[in-house]
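>>> structure here, sequence nowhere to be found:
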């Protein structure tokens, strides 16, 4: 192994090396000028040009931290490896490491941003081919956002099928949303969030769900979304409305939650009964408060607590039931008593009842599961 810089310089004299490539081998650059470096073939003479291309790629993005990567021709590594093997030079910096370090320093001066090796906002990859042609591509670290939405029209489903062309990855057909059309809450949110961030392929995580004929009122239903390759990391517009859906972005996260949050939902249920409804029936609805509703779910018995219950007669055979219960209670099954559900409204009345519609009045996050 060559440890003495002077000894290394003597052995390296037979090679034409630029000051960068010489410094990697001997730890000392000197003031050498060569016509064509044996290892890099003039690559390091183009550092400013390469940095300009990296800057142009990064200029499309909003970022505070960055990291530069590089893809180089294998011939550069082969020439350096052969030289080091012959002269028994080991443990020195690689040409790729030196190049990315030099480019990182230049890009930091040009942008006023800083290099981050652990979690950069932006990664700029410089690709150099055998002929010395340079290409630079930037890609941003995904961002995760949390928000709430309200829905004030019926007939609009929460979720939408993936785009048939890209299968949810984002393409020109779906405007990089991953969804075909906007006739769903998910499609509407995706369109506006992609527009606000300049990103693509939004991936949603919902705090509960509702029927397509349900309204979502109050402060709305919470949701989380992760956006790939965002141009903007800080949103200028955080509230938008379309087709009866209004959403507000309430904050940013490091990532989507690993677990489903515990939550409680206050729901107003419009019900119909197979017989006229009496005042005693309405009074009995209060007895549901404090009960644990048990039902079959995915081959096991699930349990959701009913925190409060209050009924109101609205017609001869019609009534409303307003309950606050743990999130995940199947409302239609709770009213109709289909399959296994104990307690249920039909059993309480001793007559067949059904859910006509139900609306979400509030969704309260209580903590992690």
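Arrived safely. Everything numeric in this text was worked out from a predicted model, so none of it was measured.

>>> could you use CA atoms for every contact and neighbour count after this?
Will do.

>>> neighbours of residue 354, how many?
Neighbour count for residue 354, taken as other Cα atoms under 10 Å: 23.

>>> end-to-end on stretch 115-122?
Distance across stretch 115-122, first residue to last, is 10 Å (Cα to Cα, to the nearest Å).

>>> who touches it?
Residues outside stretch 115-122 that contact it (Cα atoms under 8 Å, 6 or more residues apart in numbering): 58, 61, 63-67, 104, 108, 138-141.

>>> let's see that with 6 Å instead.
By Cα atoms under 6 Å, 6 or more residues apart in numbering, the residues outside stretch 115-122 that reach it are 63, 65, 66, 67, 139, 140, 141.

>>> before we go on, here's another structure to hold up against the first:
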């Protein structure tokens, strides 16, 4: 037999004590524009009226059954007078069977987190809850027992109601389900909480103006960063890196915990990165500040780097840009200047021949021996668009290489014992070695990237 809402409510309340939130939530998919508390209160008020009607007219639901049900409604003030006028007393503890009165102390419990929340700059937020297993089990069993198909989960209601409280205390912020600045997670019923901060992403370009600096922090493999004799008890193999020179002032400015550097490829440690610079995204984690003037930040980074590194074109970015610059770095054009040492003099005709030979030449390149310890051994095909050679002396050349991203230029010159074919050494008929390398240009589509930068 199908019972209507009121009959089902009476049946439920005669057996269990419920607050108006939990009662209303059992019918949460019925009616629009109402909170679950309002649904529950509406049911209780209607039952109060029906009890009066039944007592006077001897019709409808039995008066004593309704009164019995109303005695199990938890924490609804208008009901207290109604029951006392009928000499009815609530039996046992006034505690909701499902939530244990969580909703009645919700705002007071949330207040404990407001001070820490206010220490973060944010415009968007999201609330999450981890509900105790006993509460979830009670609700699931309850809904199954009474075949309640119109209900909403307690998790959904708590997330929404806590969000309203946060919004009340921070009226300028908005809920965002896709990419919130912060996510506040509460454990229920103890209301312990943690704040998860969405990383701040900053896009820019860097120029590396000195040699001998790696792009990223190079942790000592022997001690894993703990410090040992090999690394001079510093935990890293190089004193400083591009990553550290850029990250430190940003972390300080944004009051972040740490940062991760994502570059569009990387130059060798002994190479200069000049021109307009190499694109990068800095991912700052745990930032308490996220609304800063990027031009000022750019100046602070450059002052801190003190001529070693220089950044430009800083913009707010997103995680999708990281994926894009990583993918594009393998195919975009790059230009290098290499100083090449020859073991023997080569006539000018050979240099002209080499320039023509490498015009739009496809290079077969196996992973170089010098990086085989950290790169998978595989064959790559990369395009050389042009080679321009200028003689510096009998046995020294300046070579400008215009090529596809991902080409190992040092090995293009030396041949790497036959692992790169063809090579400049092979075509010149003399051993050739790159003794100095500069990255002149990384041809990245800034306009395309900026369509996704905010």
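Cool, the structure landed. Treat the numbers as computed from the prediction; the structure is a model and nothing was measured.

>>> TM-score for this pair?
The TM-score (TM-score structural alignment, normalised by the length of structure 1) is 0.82; 356 aligned residues with a Cα RMSD of 3.4 Å.

>>> which one (most neighbours) among the contacts of stretch 115-122 of structure 1?
Within the contacts of stretch 115-122 of structure 1, residue 66 tops the neighbour count with 25 neighbours, counted by other Cα under 10 Å.

>>> just give me the match in structure 2 for that one.
Alignment note (TM-score structural alignment): residue 66 of structure 1 maps to residue 125 of structure 2.

>>> can you pull the contacts of its match?
Shown in contact with residue 125 of structure 2 (Cα under 6 Å, 6+ apart): 175, 176, 180, 181, 182, 183.

>>> quick one: the strand or helix carrying it to structure 1 mean distance?
Here residue 125 of structure 2, judged by DSSP states H and E, is contained in strand 124-131. Here the mean offset of strand 124-131 of structure 2 against structure 1 after fitting is 1.8 Å, by mean Cα distance after the TM-score superposition for structure 1.

>>> mind listing what's buried in stretch 274-282 of structure 1?
Neighbour counts over stretch 274-282 of structure 1 (16 or more other Cα atoms under 10 Å) mark 277, 281, 282 as buried.

>>> mind putting those residues into a markdown table with distance to residue 155 of structure 1?
Formatted as a markdown table, the buried residues of stretch 274-282 of structure 1 follow (distance: Cα to Cα, whole Å):
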| residue | distance to residue 155 of structure 1 |
| --- | --- |
| 277 | 28 |
| 281 | 31 |
| 282 | 29 |
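
>>> and the residues you listed, which is closest to residue 47 of structure 1?
Set against residue 47 of structure 1, the nearest of the buried residues of stretch 274-282 of structure 1 by Cα to Cα is residue 282 (79.7 Å).

>>> doesn't that closest one belong to a helix?
Yes. Counting by DSSP: H, G, I helix; E, B strand; the rest coil, residue 282 of structure 1 is part of a helix.

>>> surely it is in contact with residue 310?
No. With contacts counted by Cα atoms under 6 Å, residue 282 of structure 1 stays clear of residue 310, the gap being 7.9 Å.

>>> that older thread, next structured bit after the strand holding residue 125 of structure 2?
helix 133-145.

>>> structure 2: which residue goes with residue 231 of structure 1?
Aligned counterpart of residue 231 of structure 1 in structure 2: residue 288 (TM-score structural alignment).

>>> can you get me a residue count around the closest residue to that match other than its chain neighbours?
Of all residues not flanking residue 288 of structure 2 in the chain, residue 120 sits nearest, at 4.5 Å (Cα to Cα, 6 or more residues apart in numbering). A count of nearby residues for residue 120 of structure 2, using other Cα under 10 Å, gives 18.

>>> so residue 120 of structure 2, which state does it fall into?
Assignment for residue 120 of structure 2 (three-state DSSP): coil.
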